[in-house]
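Q: give the three-dimensional model of this entry:
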Amino acid sequence: MAADELLPEPLPADPLPMFATWFSDARARNVQPNPDAMVVATVGENSAPSARVVLCKRLVPDQGFIVFFTNYDSRKGRELAEHPRAAAVFHWDTIHRQVRLEGPIVFSPAPESDQYFASRALESRVGAWASVQSEPLASRAALVEQVQSVRERLGLLQATEGNVPRPPHWGGVRLWIDTIELWAEGAGRIHDRARWQRTLTKKDEFTFSGGPWTGTRLNP
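A: Below you'll find the predicted structure:
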């Protein structure tokens, strides 16, 4: 990796604009099928961790949060409700960059969830009603039957489009960033790595205000 693609010296006071640039760059280059894919880790019973890949659908760098969407009754939804903090990792192998995030989570305001749900394809909206996410399933055929049942109930058996309301158990999750680590691959595995941390103060049900960032370069 060229020197101008490593982290700057001195480190920026606010890392979120650089994160936003990296995120936009990964999407613009289209070097992998889902550049907005990230691993999200949660904590469940007995402090047992679990992780899965989800899609980051929104980054708000000026406030400092990202948004993904899920079934609130799923394993991750239940774990986030009980332990409202998460970690996330983006890894863009082709452009030699990685971003790690940590912070508290809140469930998104209803208008934010409604807006995104309405933008989804019809089958995805139907599927949000049909899938009892993370729960046992007798067979693939049983899932197909659940989908057909939802289509029938909503009057969509022959439709390719239609009005499907957002399920109350489905919506957005905001991860407010209080810790971020940026990593850039270096020659000879001498990578460039730095971590920033800040204190968040809760303002209301959906919003935090952030204090100043403290940045530290790390050994790779």
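Q: every contact and neighbour count from this point should use C-alpha atoms.
A: Noted.
Q: for Leu7, give its distance to Lys76.
A: Note on Leu7: its distance to Lys76, by CA to CA, to the nearest Å, is 33 Å.
Q: which one of the two is surrounded by more residues?
A: Shown here are Leu7 and Lys76; by other CA atoms under 10 Å, Lys76 has more neighbours (24 against 18).
Q: pretty sure that one sits against Thr42.
A: Yes. Between Lys76 and Thr42 there is a contact at 6.5 Å, judged by CA atoms under 8 Å.
Q: which residues sit against the lengthiest strand in the chain?
A: For the chain, the strand that runs over the most residues, judged by DSSP state E, is strand 97-107. Around strand 97-107, the neighbours that count as contacts under CA atoms under 8 Å, 6 or more residues apart in numbering are 19, 80, 84-92, 171-185, 205-206.
Q: please flag which of these sit within helices.
A: Per DSSP state H, helices hold the following members of the contacts of strand 97-107: 19, 80.
Q: can you select the buried ones from the contacts of strand 97-107 in PyMOL?
A: Buried members of these, defined by 16 or more other CA atoms under 10 Å, are picked up in PyMOL with:
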select buried, resi 19+80+84+85+86+87+88+89+90+91+92+171+172+173+174+175+176+177+178+179+180+181+182+183+184+185
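Q: so the residue lying farthest from the centre of the chain, which of the three states?
A: The outermost residue of the chain, judged by C-alpha distance from the chain's mean C-alpha position using CA atoms, centre = their mean, is Gln158 at 33.5 Å. For Gln158, the secondary-structure state derived from DSSP: H, G, I helix; E, B strand; the rest coil is coil.
Q: how about it, what does it touch?
A: By CA under 8 Å, 6+ apart, Gln158 lies in contact with nothing.
Q: one more to put side by side:
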Amino acid sequence: MDLVIPSPDKLKVVSRRQYDPPDSLSPAAVARDPFEQFRTWLTEVQDAVLEPEAMSLSTASAAGVPSSRFVLFKQLDRRGFVFYTNYTSRKSRELAANPHAALAFYWKEVSRQVRVVGRVERLAAAESDEYFRSRPVGSRLGAWASEQSSVVGEGEVRARLEQVKARFGVADDTQDADIPLPEFWGGWRVVPDEIEFWSGKPSRLHDRVRYLRVEGSSDDAPQWRIDRLAP
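A: Next up, the predicted model:
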């Protein structure tokens, strides 16, 4: 990437990168099930990409005002893509008011993207609890200490953390502790209606394959229509 500054109030990006991955992507070459295709791609990139589980999560308010941020993908099950967060955060409030979301993975090192659009649902408390107890002690304490997305004063979160450590009897060198799942924290699942796989190609003539859920097919055993999209 090169930057051009034609005037003090203007900036332009001049990109010279050309994609040239060795593989091709087509409806005939992908798995019939997009979840299987995603598992294949994620497995293939896990050693080549730094933090391949990072994904953009886009939500919208009840009025349709969008917002995006990066979160960590944690699980793919038979229904969809799972991530965890505070249920009082901005993202959770927007998902509660407008239960739809979009995800995007970008794996620059291998010139691949995956885009997901779907409906959202909360995970059962038991599922969230199982994951929460697998987290490091510091992450579990942090979930209790942070009122995510709220305005805080300087040092306020650190003070809350010390209070939480005292509450659960955790010292600085504690390796494990019985820290329960907060009632305000847990998982969301994006149940996809659309999944697109993208492979970068020269001259911006990228390969794009989209899976659309067949209307009326169940969330637990969906059927998919597979199409090639113009770049």
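Q: trace Arg151 of structure 1 over to structure 2, please.
A: Matched by TM-score structural alignment, Arg151 of structure 1 corresponds to Lys165 in structure 2.
Q: what helices or strands is the helix or strand containing its match leaning on?
A: For Lys165 of structure 2, the host element (DSSP states H and E) is helix 156-167. Applying 3 or more CA pairs under 8 Å, 6 or more residues apart in numbering; DSSP states H and E, one finds that helix 156-167 of structure 2 contacts helix 137-145.
Q: pull up the aligned stretch in structure 1 for the helix it packs on.
A: Mapping helix 137-145 of structure 2 onto structure 1 (TM-score structural alignment) gives residues 122-130.
Q: got a list of contacts for the matching stretch?
A: The contact list for stretch 122-130 of structure 1 (CA under 8 Å, 6+ apart) reads 71, 117-118, 143, 146-147, 149-151, 160-162, 164, 166-167, 170.
Q: which of the residues in that stretch are buried?
A: 122, 125-130.
Q: in CSV: those, plus distance to Thr216 of structure 1.
A: Listed next are the buried residues of stretch 122-130 of structure 1 as CSV, based on distance: CA to CA, whole Å:
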residue, distance to Thr216 of structure 1
Leu122, 46
Arg125, 43
Val126, 46
Gly127, 44
Ala128, 42
Trp129, 45
Ala130, 46
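Q: pick out whichever of the residues you listed sits closest to Thr214 of structure 1.
A: Thr214 of structure 1 lies nearest to Ala128 out of those, by CA to CA, at 40.3 Å.
Q: quick check: the gap between that closest one and Gly172 of structure 1.
A: 13 Å.
Q: ditto for Phe65 of structure 1
A: Between Phe65 of structure 1 and Gly172 of structure 1 the computed distance is 12 Å (CA to CA).
Q: same check, this time on Met38 of structure 1
A: Using CA to CA, we find Met38 of structure 1 at a distance of 15 Å from Gly172 of structure 1.
Q: and if you look at Lys76 of structure 1?
A: In terms of CA to CA, Lys76 of structure 1 sits 12 Å off from Gly172 of structure 1.
Q: Arg122 of structure 2 corresponds to which position in structure 1?
A: Counting by TM-score structural alignment, Arg122 of structure 2 corresponds to Phe107 in structure 1.
Q: can you count the residues close to that match?
A: Phe107 of structure 1 has 24 neighbouring residues, counting by other CA under 10 Å.
Q: next one: Asn219 of structure 1
A: Counted with other CA under 10 Å, Asn219 of structure 1 comes out at 9.
Q: which non-adjacent residue is nearest whichever residue in structure 2 pairs up with it?
A: Following TM-score structural alignment, the counterpart assigned to Asn219 of structure 1 within structure 2 is Ala230. Distances taken as CA to CA, 6 or more residues apart in numbering place Arg208 nearest to Ala230 of structure 2, at 6.9 Å, with adjacent residues excluded.
Q: give me every residue that touches that neighbour.
A: Going by CA under 8 Å, 6+ apart, Arg208 of structure 2 touches 25-26, 196-199, 228-231.
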